[in-house]
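[1] Sharing a sequence plus its predicted fold:
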Amino acid sequence: MNKPLILVIEDDKAVRNLITATLETQDYRYLTAGTGRQGIQEATLKQPDIILLDLGLPDRDGIEVIQTLRSWSRMPIIVISARSEDRDKIEALDAGADDYLTKPFSVEELLARVRVTLRRMRYIQTQNEESPIFTNGDLKIDYSSGCVWLQDRELHLTPSEYKLLCLLAHNVGKVMTHTAILKAIWGSTLDSDVASLRVFMTTLRKKLESSTSSLPYIQTHVGVGYRMLRIEKPDDDAALPENKPHR
């Protein structure tokens, strides 16, 4: 079975070489592009499994590249950028990026983000979209009945909490921005509604963390949004460093 193919769109040669050398250590196949135009061409022709994208490209902004790719493809995009402001992260994620890694970064974190994305891809591919049951660690959602269980104990959620949980479950492993969540759940994108979202998310997390397992199902990305983590069973892969709280 072929290793996943990863497209690296990065104009800085030193950073590009660091990334490709890191991918080589895990025997990942890779392609490189130094401009947005070349990156879009490679993505169109080679159909990579993941794209690692810098935002500061010489010919066009990375946000434009994301928007172009999202007009025809759902291939995962991990942004790797020196832009560290929350508004930059939010703009990239709202444009369609799946994750955001800030430069400078550690090679261990880069590989962890790639592993998470690949597992999310495999999970989506192996799940029937019409399947009425979602499972993640000790969490189980029965979409047909609208019931949720944690460690075989039924959780009693409000309608808003249930909608939030289902939205995160459908996007497990992907960062969902405040704007994306508000639009999907309440059809609103007002900044003033973020406070209400935080309240609902706090009560939901308390219910998810009230069991003896204390597994961190929902990760907060401060100032950006939330992500449901993919929980590994004890006999699955070892827990990943990205399951630590996001700073």
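    Received, thanks. Fair warning: this is a prediction, and the values are worked out from it, not measured in the lab. Numbering: from 1, shown residues only.

[2] only C-alpha atoms for contact and neighbour calcs from this point on.
    Will do.

[3] Could you check how far the residue nearest to the spatial centre of the chain is from residue 94?
    For the chain, the residue nearest the mean C-alpha position is residue 174 (2.1 Å; C-alpha atoms, centre = their mean). For residue 174, the distance to residue 94 equals 12 Å [C-alpha to C-alpha, to the nearest Å].

[4] what do you get for residue 55?
    14 Å.

[5] Which of the two has more residues huddled nearby?
    residue 55 (23 against 19; other C-alpha atoms under 10 Å).

[6] Just give me the longest helix of the chain.
    helix 107-126 (DSSP state H).

[7] next one: that helix to chain centre, how far?
    Put simply, helix 107-126 sits 9 Å off its chain's centre (C-alpha atoms, centre = their mean, to the nearest Å).

[8] adding another structure so you can compare the two:
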Amino acid sequence: MKEEKPIILVVEDETDVLRINARMLTRRGYTVYTAKNCRQAYERMEAPTPDLLILDIMLPDGSGYDICERFRSTSDHPVIFLTGKGETCDKVEGLGHGGDYYLTKPYDPDELLAVADMLIKRHLQTKKKREQLTRIVKGSLVLDIPKFKATVNGTDAELTAKEFALLLLLVQSEDKEVPPHELYEKVWGTPSGEDIRTIRFHIKNLRRKIHADDANDYDIVSVYRKGYMFTTVC
């Protein structure tokens, strides 16, 4: 059986940049879809789901942030922001919206290829490992791995893809402190640098959604200067 090529969706309103990147990625062996605006991107995200998104931020009919958030609501597949917005605050915002990597224009095509290769490789490896698992039960908390879904007392916690990935990593490391930089690197697939605000933001939302403060059989605790730990109460 012939192995299917990974699919990349490139969303870019600059025609020359779109054409160059599409050609480069196609030559690399990927199946490439393109979109010049949000409307086209939403249509091409439906089926099949891209293995990687490469997003410009400033688009004629909206923002790449909006596309990323919609994609993140149903998928944990990686996202690269490729944009002219190069301030540190822009990068922080991009990662906060669910991006895995932030590349500013002008950019090195070789770096874009290297990052795309790395993120897709890690995504496919994670997908393969996840498919080997099925269900994890920790008291009233149940993780349905194939569906990327968590329930608390039978009610859907409505986690984003990144939140579920964080929770799964913490649960699989039960009773062990996981440093913020390790959480970032394993979930986002790139080094965190010195910025751990993204992790704090997602952990805060995760604890709220799984009712960690109210649960009497599990918790996500912050361990001073060490990281975060999932623990259960017998």
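    Yep, that arrived. The structure presented is a predicted model; accordingly, all values stated were derived computationally and were not measured.

[9] Let me see the TM-score of these two.
    The pair, once superposed, lands on a TM-score of 0.62 when counted by TM-score structural alignment, normalised by the length of the second structure; 167 aligned residues with a C-alpha RMSD of 2.8 Å.

[10] wait, what's in contact with the residue nearest to the centre of the first structure?
    98-99, 227-228 (C-alpha atoms under 8 Å, 6 or more residues apart in numbering).

[11] and it, helix, strand or coil?
    Here residue 174 of the first structure is coil, with the state taken from DSSP: H, G, I helix; E, B strand; the rest coil.

[12] what about the strands in the first structure?
    5-9, 29-33, 50-53, 77-81, 99-102, 133-136, 139-142, 147-150, 153-155, 176-177, 218-221, 225-228 (DSSP state E).

[13] and of these, who's closest to residue 115 of the first structure?
    Of all the strands of the first structure, strand 50-53 sits nearest to residue 115 of the first structure, with 10.6 Å by C-alpha to C-alpha.

[14] so what does that closest one touch, helix or strand wise?
    Contacts defined by 3 or more C-alpha pairs under 8 Å, 6 or more residues apart in numbering; DSSP states H and E place strand 50-53 of the first structure against strand 5-9, strand 77-81.

[15] With distance to residue 68 of the first structure and mean neighbour count added, can I get those strands in JSON lines?
    Shown next, in JSON lines, are those (distance: least, C-alpha to C-alpha, whole Å; neighbours: other C-alpha atoms under 10 Å):
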{"stretch": "strand 5-9", "distance to residue 68 of the first structure": "14", "mean neighbour count": "24"}
{"stretch": "strand 77-81", "distance to residue 68 of the first structure": "12", "mean neighbour count": "23"}
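
[16] Pipe those strands into a markdown table and attach distance to residue 169 of the first structure per row.
    Shown next, in a markdown table, are those (distance: least, C-alpha to C-alpha, whole Å):
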| stretch | distance to residue 169 of the first structure |
| --- | --- |
| strand 5-9 | 25 |
| strand 77-81 | 19 |
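
[17] For residue 45 of the first structure, find the nearest of these.
    strand 5-9 (11.3 Å).

[18] Where does the closest one end up in the second structure?
    Here strand 5-9 of the first structure aligns to the second structure at residues 7-11, judged by TM-score structural alignment.

[19] Next: stretch 108-121 of the first structure.
    Against the second structure, stretch 108-121 of the first structure falls on residues 110-123 (TM-score structural alignment).

[20] quick one: contacts for the most far-flung residue of the first structure relative to its centre?
    Largest separation from the mean C-alpha position in the first structure: residue 153, at 27.9 Å (C-alpha atoms, centre = their mean). Under the criterion of C-alpha under 8 Å, 6+ apart, residue 153 of the first structure has no neighbours.

[21] Show the buried residues in the contacts of residue 174 of the first structure.
    Taking 16 or more other C-alpha atoms under 10 Å as the criterion, what is buried in the contacts of residue 174 of the first structure is 98-99, 227-228.

[22] Measure how buried the nearest residue to residue 156 of the second structure once chain neighbours are set aside is and give me the count.
    Distances taken as C-alpha to C-alpha, 6 or more residues apart in numbering put residue 150 closest to residue 156 of the second structure, at 6.1 Å, once the chain neighbours are dropped. Counted by other C-alpha under 10 Å, the residues lying close to residue 150 of the second structure total 25.

[23] returning to that earlier point: and the contacts of residue 174 of the first structure, which is closest to residue 197 of the first structure?
    Using C-alpha to C-alpha, the contacts of residue 174 of the first structure come closest to residue 197 of the first structure at residue 227, 13.8 Å.

[24] Need the nearest residue in space to the closest one, chain neighbours excluded.
    Closest to residue 227 of the first structure by C-alpha to C-alpha, 6+ apart is residue 175, at 4.5 Å.

[25] Touching, that neighbour and residue 226? I think so.
    Yes. With contacts counted by C-alpha atoms under 8 Å, residue 175 of the first structure reaches residue 226, the gap being 5.7 Å.

[26] Can you pick out the residue with more neighbours from the two?
    Taking other C-alpha under 10 Å, residue 175 of the first structure and residue 226 do not tie; residue 175 has more neighbours (25 against 21).

[27] show me what contacts that one?
    93, 98-99, 221, 225-228.

[28] mind running it again at 10 Å?
    For residue 175 of the first structure, the contact set (C-alpha atoms under 10 Å, 6 or more residues apart in numbering) comprises 90, 93-94, 97-100, 168, 219-221, 224-229.
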